[in-house]
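Trainee: sequence below, structure please.
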Amino acid sequence: MTAPTPLCCGACGAEYRAGDRFCEDCGHALSSPTRASCDCGEGKPDADGFCDSCGRRLSPPPDREESDLGAAGAFVSDPGLRHVRNEDAAAIAIVGDGLAVAVSDGVSTGPDPRAASRAAATAAVASLGNVGDVWTAVEGAAAAVVAATDRRLLDAQGVALADAEVPACTLVVAHVCGDRLEVASVGDSRCYWLPADGRPEQVTVDDSWAADAIADGMDESAANSDPRAHMITAWLGADADPLNRRVVERVIDGPGLVIVCTDGLWNYAASVDSFAALIAEHWASAAGSPIAAARSLVEFARRSGGSDNITVAVIPVHHEGAARA
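Mentor: From the prediction side, this is the model:
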């Protein structure tokens, strides 16, 4: 008789028993077991770690990802130095005459944050390719994250959705087309517009404790150094509150860079001016290559401590305001 395939924690790899809700070794919530075959009895992991029959997550995807669209833009996503897994995700694509990018940061206090961030980023860019509207892309991403909740496992454990810990993530979606930049966001991943000539701008507003405290009059430095600073107040997930539409549009009247990133990068240069200076330094050394700049920025974050997952997308905007392949 063949021994049953062991159940293994997706975070640390330790074995656990059927019915366990948390890993005894690392405390990770056990919502998505990693195993050689699927509970459905018909499928095995595909190249991305999903069951090739029912689509269930079986194993984690690669920890570092890059996408290089040449002069049009690129992203790099890296686990950093202190996390076992990369819970960030990103997607980028040429969409008609423009470029779409989505960056997502999985909420590590919930189960399977990587499933949430990957679903959100992929769905957002796919939606932009179909309808070209950034808020519709956010709504599509939100639905994809809800779908990532393993309802069958919750039912098997007798846990109601209202009482469950579920996959969740932040998301920022940017669309550069012609002379326009459109951005939508939920959470504290950010988009910046850094013109070659003019004032740099953080286009997004964080949904976070620190942002709320600063809006209420708290000193910015004190708010950002508070232990609660990175507590997010909005996210995507089955347990999230209804989304408040937040879309920002900008007319681009000259060359510059659109940067989309998670807090694994911007936390090391939190002010707009310091972030702009950081980007300018690395863009100059990259000699006009978005992928080289993204790699360099990720290495900067790693050298600065690498305390979180790091994802950054670099999108050059040319004189006429259009992203070009």
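
Trainee: contacts and neighbour counts: CA atoms only from here.
Mentor: Noted.

Trainee: and Ser285, how many neighbours does it have?
Mentor: 13 (other Cα atoms under 10 Å).

Trainee: my bad, should have said Ala313
Mentor: So Ala313, with other Cα under 10 Å, has 30 neighbours.

Trainee: I'd assumed Gly73 was in contact with it.
Mentor: Yes: counting by Cα atoms under 8 Å, Gly73 is a contact partner of Ala313 at 7.2 Å.

Trainee: so for the longest helix seen in the chain, what gets flagged as buried?
Mentor: Assignment by DSSP state H gives helix 113-131 as the longest helix of the chain. Across helix 113-131, burial judged by 16 or more other Cα atoms under 10 Å covers 113-129.

Trainee: what's it packed up against?
Mentor: strand 88-95, strand 98-105, helix 134-147, strand 168-169, strand 171-177 (3 or more Cα pairs under 8 Å, 6 or more residues apart in numbering; DSSP states H and E).

Trainee: switch to 6 Å and redo it
Mentor: Helices and strands touching helix 113-131, by 3 or more Cα pairs under 6 Å, 6 or more residues apart in numbering; DSSP states H and E, are strand 88-95, strand 98-105, helix 134-147, strand 168-169.

Trainee: of those, which stretch is the most buried?
Mentor: Most buried of the helices and strands packed on helix 113-131 by mean neighbour count (mean count of other Cα atoms under 10 Å) is strand 168-169; its value is a mean of 32.

Trainee: show me what that strand is packed up against.
Mentor: Using 3+ Cα pairs under 6 Å, 6+ apart, strand 168-169 sits against helix 113-131, strand 236-237.

Trainee: what lies in contact with the shortest one?
Mentor: In this case it means strand 236-237. 142, 145-146, 168-169 (Cα atoms under 6 Å, 6 or more residues apart in numbering).

Trainee: any idea how far that strand is from the middle of the chain?
Mentor: In terms of Cα atoms, centre = their mean, to the nearest Å, the centre of strand 236-237 is set 12 Å apart from its chain centre.

Trainee: swap in the first one?
Mentor: Averaging C-alpha coordinates over helix 113-131 and over its chain gives two centres that are 10 Å apart (Cα atoms, centre = their mean).

Trainee: just the angle for that helix relative to helix 134-147, thanks.
Mentor: 140 degrees (axes from the mean of the first three to the mean of the last three Cα atoms, to 10 degrees).

Trainee: let me see the contact set for Ile291.
Mentor: By Cα under 6 Å, 6+ apart, the residues touching Ile291 are 68, 74.

Trainee: I have a second one here; can you model it like the first so I can compare?
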Amino acid sequence: MDVAMTSTTDTVCPSCGGPVAEADLFCEACGAELKPAAAPTTPALDTDTEPTVEIGTPAATAVGPCASCGGTVGADGYCETCGTKAAKPRDHFTEQPAPWVGGVCDRGIRHTRNEDAMAIAADAEPGSRALLVVCDGVSSSLDSDVASLAAARAARDVLDAGHAQGLGTESSRAGAIAARLKAAADAANDAVLDNTSPDSPNPASCTFVATVLENGLLVAGNVGDSRAYWFPDEAEAIALTVDDSWAAELIATGVSRAEAESGPHAHAITRWLGKDAPDHTPRITTLQISGPGWLMVCSDGLWNYCSEAAPLADLVRQTAADNNGEPKATASALVDWANAQGGQDNITVALARI
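Mentor: Alright, predicted model coming up:
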């Protein structure tokens, strides 16, 4: 994911030639390891391990036939016939807590591990209550894949446990949900700290975005550059979040979005979750939903290829129409679309159909 603004670019990746900073351990563009050479004097932190939080079924049942040749995958994770390394459950996983809500999290094509994460929850009644959380691990930090997943799930659990409604008015209800979002960000930040080695030279860090939909009231909160959008069927698309990034600051000064988001520091973030975070209080946006539409929360692995709200809404609507309006199938198709554009980053898409 994104390199914090404090990084200074002074070299290039030997694999793809993209700009990297001296402190980076992985290339932002292609995910290649940058400093594998010298043997460490103390045991190195494993940056490509399975997450401490299990995904889906136990690991013993997660390994199936080899995707390349259909052969048997051995205990070491490699095909015994062709030698291809089997995909990890962490590389691609889905969630669908209710038929009207679904999400897909994918490693993409260029990166060697999936540092994106999501955690979602929903009540059974369509349009009633949905909680969507996405966290995107910073590529230059150690164990960001583990930390981002722990953060997303910790935030989801806090949001799922809370049902405070304020004093009964719309404003007090919005305030109560906003307070829950801030508590969720606190829990997510604590989860990142719990998955950070105290002496790590590059402590784990990630972005945070979460939305709470409750009976027509939509509240979003974010830290970093993962985003939330509302795409009503019969009205203008709305970007619910504003990025904490260098690009967003340039846009605020009048630089065009196309220029700002294509520059060398386009994905340098100015706020994040983690040990060295300057501030992890989420920006809060509140919206009253008055008609049908799509709520989407995503990482930059998707919006990299379609940043503006209006064309992204068109893409979501067309993709949904091609997939019978089914949220998880639509999210999966959007991930496939992002991979077809190059898949240069991890990709997460979570959708709720209201």
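
Trainee: drop the TM-score for these two in here.
Mentor: For these two chains in superposition, a TM-score of 0.77 is obtained (TM-score structural alignment, normalised by the length of structure 1); 271 aligned residues with a Cα RMSD of 2.7 Å.

Trainee: would you convert the helices and strands packed on strand 168-169 of structure 1 into CSV that also reports distance to Cys38 of structure 1?
Mentor: Formatted as CSV, these follow (distance: least, Cα to Cα, whole Å):
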stretch, distance to Cys38 of structure 1
helix 113-131, 17
strand 236-237, 24
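
Trainee: contacting residues around the residue nearest the centre of structure 1?
Mentor: Centroid-nearest residue in structure 1, with Cα atoms, centre = their mean: Ser104, separated by 1.4 Å. Contact partners of Ser104 of structure 1, counting by Cα under 6 Å, 6+ apart, are 88-89, 117, 121, 170-171.

Trainee: which residue in structure 2 lines up with it?
Mentor: For Ser104 of structure 1, the aligned residue in structure 2 is Cys135 (criterion: TM-score structural alignment).

Trainee: gap between that match and Ala331 of structure 2?
Mentor: 16 Å (Cα to Cα, to the nearest Å).

Trainee: with the contacts of strand 236-237 of structure 1 in mind, which one is nearest to Asp226 of structure 1?
Mentor: Cys169 (21.8 Å; Cα to Cα).

Trainee: quick one: the helices in the stretch 251-354 of structure 2?
Mentor: Using DSSP state H, counting those that start in this stretch, the helices of the stretch 251-354 of structure 2 run over 257-260, 300-303, 309-322, 327-340.

Trainee: check these for me and report the most buried one.
Mentor: helix 300-303 comes out most buried of those by mean count of other Cα under 10 Å, with a mean of 23.

Trainee: what's the mean deviation for that helix versus structure 1?
Mentor: Compared with structure 1 after the fit, helix 300-303 of structure 2 shows a mean deviation of 0.5 Å (mean Cα distance after the TM-score superposition for structure 1).

Trainee: what does stretch 147-161 of structure 2 give?
Mentor: Looks like 0.8 Å for stretch 147-161 of structure 2 (mean Cα distance after the TM-score superposition for structure 1).

Trainee: now the closest residue to Asp133 of structure 1 other than its chain neighbours: how far from Val138 of structure 1?
Mentor: Excluding the flanking residues, the one nearest Asp133 of structure 1 by Cα to Cα, 6 or more residues apart in numbering is Ser127, at 7.9 Å. Using Cα to Cα, Ser127 of structure 1 is found at 9 Å from Val138 of structure 1.

Trainee: closest to Pro58 of structure 2 out of the helices of the stretch 251-354 of structure 2?
Mentor: helix 327-340 (22.1 Å).

Trainee: equivalent range in structure 1 for the closest one?
Mentor: Using TM-score structural alignment, helix 327-340 of structure 2 pairs with 290-303 in structure 1.

Trainee: cool, and stretch 296-304 of structure 2?
Mentor: Counting by TM-score structural alignment, stretch 296-304 of structure 2 corresponds to 259-267 in structure 1.

Trainee: structure 2: matching residues for the longest helix of structure 1?
Mentor: Counting by TM-score structural alignment, helix 113-131 of structure 1 sits on residues 144-162 of structure 2.

Trainee: give the aligned equivalent of Ala313 of structure 1 in structure 2.
Mentor: Under the alignment (TM-score structural alignment), Ala313 of structure 1 maps onto Ala350.

Trainee: again, but for Tyr192 of structure 1
Mentor: For Tyr192 of structure 1, the residue aligned by TM-score structural alignment is Tyr229.

Trainee: from what I see, its match and Glu236 are in contact.
Mentor: No: using Cα atoms under 6 Å, Tyr229 of structure 2 is not in contact with Glu236; the gap is 11.1 Å.

Trainee: for these two, indicate the residue with more neighbours.
Mentor: Tyr229 (21 against 12).

Trainee: need the three-state assignment for the more buried one.
Mentor: strand (DSSP: H, G, I helix; E, B strand; the rest coil).

Trainee: grab the nearest non-local neighbour of it.
Mentor: Per Cα to Cα, 6+ apart, closest to Tyr229 of structure 2 is Ala239, 4.6 Å.

Trainee: how many other residues sit next to the counterpart of the one you found in structure 1?
Mentor: Using TM-score structural alignment, the partner of Ala239 of structure 2 in structure 1 is Gln202. Other residues lying near Gln202 of structure 1 total 18 when counted by other Cα under 10 Å.

Trainee: does Gln202 of structure 1 touch Tyr192 like I think?
Mentor: Yes: if you go by Cα under 6 Å, Gln202 of structure 1 and Tyr192 touch, sitting 4.4 Å apart.

Trainee: surely Trp209 of structure 1 touches Met231?
Mentor: Yes: if you go by Cα under 6 Å, Trp209 of structure 1 and Met231 touch, sitting 5.4 Å apart.

Trainee: same drill for the two, tell me which one is more crowded.
Mentor: A count of neighbours by other Cα under 10 Å puts Trp209 above the other of Trp209 of structure 1 and Met231, at 20 against 14.

Trainee: what about the more buried one, distance to Ala229 of structure 1?
Mentor: Trp209 of structure 1 is 5 Å from Ala229 of structure 1, by Cα to Cα.
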